[in-house]
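Chemist: Sequence plus predicted model, see below.
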Amino acid sequence: MIVCSCNALSHKDVESAINAGASKPSDIYTARKCRAQCGNCVPEMVCLLKQAIQERKKIQATIATASIAAKPVEQSIYL
């Protein structure tokens, strides 16, 4: 899906920039070596950014929960 028709940025371009560390629309433009023109794409970029941030938080929470649950249980060795 095209997110920015002025710069021909697809949602894959935006996702790629987000995965590379973009945290705001200007970071996405910089990563894709372009700039905002009409600005109609900014709300969609913000939406994609929010989704990515929420997804990262879910993943981090899952990892934290898994690491707590995965603590090794001490076993006694009986000889």
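Modeler: That came through, no problem.
Chemist: rest of the way, CA atoms for contacts and neighbours
Modeler: OK.
Chemist: show me what contacts the most centrally placed residue in the chain?
Modeler: In the chain, the residue lying closest to the centroid (Cα atoms, centre = their mean) is residue 52, at 3.6 Å. Residues near residue 52 by Cα atoms under 8 Å, 6 or more residues apart in numbering: residue 18.
Chemist: Please compare the first structure with the one that follows:
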Amino acid sequence: MIVCLCNALTDRQLEQAVAQGARRPREVYAACDCKAQCGTCTRMVLGMIRDAVLQPAAGEATMAAG
């Protein structure tokens, strides 16, 4: 699905950039060889980053409890 209309970036491209270590929106855009234009998608990008950061923490809590 296209998330960034200005740069025609898909959710998969953005998720891949985050999976490769991008932790700020500008890092995500840079990994996709572009820059934010209108900024409408920035909120979605931030959500992807937060999810990526929180998922490993949730997994660690589960392993510690088990």
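Modeler: Everything's here; your move. Note that the structure is predicted; figures quoted are calculated from it, not measured.
Chemist: TM between them?
Modeler: After superposition, the two chains reach a TM-score (TM-score structural alignment, normalised by the length of the second structure) of 0.87; 66 aligned residues with a Cα RMSD of 1.5 Å.
Chemist: rewinding a little: how much space separates the residue nearest to the centre of the first structure from residue 38 of the first structure?
Modeler: From residue 52 of the first structure over to residue 38 of the first structure the distance is 24 Å, taken as Cα to Cα, to the nearest Å.
Chemist: Quick one: the helices in the second structure, in order.
Modeler: Secondary structure of the second structure (DSSP state H): helices located at 11-19, 25-31, 42-65.
Chemist: of those, which approaches residue 1 of the second structure most closely?
Modeler: Among the helices of the second structure, helix 11-19 comes nearest to residue 1 of the second structure, with 5.8 Å by Cα to Cα.
Chemist: what's the angle between the closest one and helix 42-65?
Modeler: For helix 11-19 of the second structure against helix 42-65, the angle by axes from the mean of the first three to the mean of the last three Cα atoms, to 10 degrees is 50 degrees.
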